[in-house]
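>>> Show me the folded form of this:
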Amino acid sequence: MATAAPVRTILLYSDDSSVRETVRGAVGSVADSAGTVIEWLDVATHAEVVRRADLGGIDLMILDGEADKAGGMGVCRQLKNEIFECPPVLLLTGRPQDAWLASWSLADVAVPRPIDPIELQRAVRRVLAGEVVAGAAL
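Next comes the predicted model:
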């Protein structure tokens, strides 16, 4: 009898559905060579990010730093300050020069736009493999 592949849950926040689609397409549905499956939780509002984070069970949060109304940088800082044992956060920044803002937000990893699928996939895999520890410096 075959055992089910492990599942890792990624919360993906952006108010722009095309950004969410680009991220999911770049990362894919398998997290590693062992066949770990990624379960995507697409979220388009700040309130839903907070609600889902409060529920727990998230292995990684990818937040769009360029989201309207509530940008991912501010949302990240809020979550890192309010959620006990907040999961790691990968922040999508507007450009490479925004790394200092990602640091201010307390993000664990930052990936700049334009999104390089290989760089994003590597960053996600490193976090899910435990190579990037939540709360560590960028």
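
>>> From now on I want contacts and neighbour counts done on CA atoms only, so please keep to that.
OK.

>>> got the residue ranges for the strands in the protein?
In chain order, the chain shows strands spanning 7-13, 37-43, 60-64, 89-93, 109-112, with DSSP state E as the criterion.

>>> And for the third one, what's in contact with it?
Outside of strand 60-64, the residues that reach it under the criterion C-alpha atoms under 8 Å, 6 or more residues apart in numbering are 9-14, 71-73, 75-76, 87-93, 127-128.

>>> Quick check: the gap between the closest residue to residue 49 other than its chain neighbours and residue 88.
With C-alpha to C-alpha, 6 or more residues apart in numbering as the criterion, residue 49 has its nearest non-adjacent residue at 6.4 Å, and that residue is residue 43. Using C-alpha to C-alpha, to the nearest Å, one gets 16 Å for the distance from residue 43 to residue 88.

>>> same check, this time on residue 45
Distance from residue 45 to residue 88, counting by C-alpha to C-alpha: 19 Å.

>>> Mind checking which of the two has more residues around it?
Neighbours around residue 45 and residue 88, counted as other C-alpha atoms under 10 Å, are more numerous at residue 88. The numbers are 25 against 16.

>>> Hmm, residue 131 and the more buried one touching each other?
No. No contact is recorded between residue 88 and residue 131 when judged using C-alpha atoms under 8 Å, the distance being 11.0 Å.

>>> To compare with the earlier structure, here is another sequence to fold:
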Amino acid sequence: MAATVLVYSDNAHTREQVRLAAGRRPAADVPPVEFLECATLPAVLTALNGGGVDVCVLDGEAVPAGGMGVCRQIKDEVFNCPPVLLLIGRPQDSWLATWSRAESAVTLPVDPVEFADALASLLRGRLAVEA
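Modelled structure (predicted):
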């Protein structure tokens, strides 16, 4: 069974970077992933309220609703919110990722090795909780 990864960014190129970096399976010990792409905050909220999302990848540079604010909002509003991997513009923004309550953060542009490792780690934790 595949894991569902929600990818939020207003930028189609960023969403593509995420898909390519993760590949079909970010690590050998996690299930294959399917991507649910969202370009707006209402689409993210609708997808999360529908359930079935295992990990969220949120673009901290998205406009008009940045991923950091979206992360904080979903952590407050979504019951059993999935873990969040935040894409940040600069390493110095990691404190904002902490403020937003994201479980992990990587910098843009997406580094495939760093991203796949971070995503696989969140998937392992989420799937262990569900087991």
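
>>> Just give the TM-score of the two.
In this superposition the chains share a TM-score of 0.92, using TM-score structural alignment, normalised by the length of structure 2; 128 aligned residues with a C-alpha RMSD of 1.7 Å.

>>> Using CSV, lay out the strands of structure 1 together with distance to residue 49 of structure 1.
Compiled in CSV, those are given as follows (distance: least, C-alpha to C-alpha, whole Å):
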stretch, distance to residue 49 of structure 1
strand 7-13, 7
strand 37-43, 6
strand 60-64, 9
strand 89-93, 12
strand 109-112, 18
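
>>> Looking at those, which is nearest to residue 80 of structure 1?
Residue 80 of structure 1 lies closest to strand 89-93 among those, at 8.8 Å (C-alpha to C-alpha).

>>> so what does that closest one touch, helix or strand wise?
Packed against strand 89-93 of structure 1, as judged by 3 or more C-alpha pairs under 8 Å, 6 or more residues apart in numbering; DSSP states H and E, are the following elements: strand 60-64, helix 72-82, helix 99-104, strand 109-112.

>>> what's that strand in contact with?
Residues from elsewhere that reach strand 89-93 of structure 1, judged by C-alpha under 8 Å, 6+ apart: 60-66, 72-73, 76, 99, 102, 107-113, 123-124, 134.

>>> likewise stretch 38-46 of structure 2?
Residues from elsewhere that reach stretch 38-46 of structure 2, judged by C-alpha under 8 Å, 6+ apart: 6, 7, 8, 9, 10, 11, 65, 70, 74.

>>> before we move on, what about stretch 102-117 of structure 1?
The contact list for stretch 102-117 of structure 1 (C-alpha under 8 Å, 6+ apart) reads 23, 26-27, 73-74, 76-77, 80, 88-96, 98-99, 119-120, 123, 132-138.

>>> One more: stretch 8-20 of structure 2?
7, 35, 37-40, 44, 56-59, 61-63, 67, 110, 112, 115.

>>> Can you give me the buried ones in the lengthiest helix in structure 2?
Ranked by residue count and defined by DSSP state H, the top helix of structure 2 is helix 112-130. Judged by neighbour count (16 or more other C-alpha atoms under 10 Å), helix 112-130 of structure 2 contains these buried residues: 112, 115, 116, 118, 119, 120, 122, 123, 126.

>>> Which residue, neighbours along the chain excluded, lies closest to the equivalent of residue 65 of structure 1 over in structure 2?
Alignment note (TM-score structural alignment): residue 65 of structure 1 maps to residue 60 of structure 2. If the residues on either side of it in the chain are set aside, residue 60 of structure 2 comes closest to residue 67, at 3.9 Å by C-alpha to C-alpha, 6+ apart.
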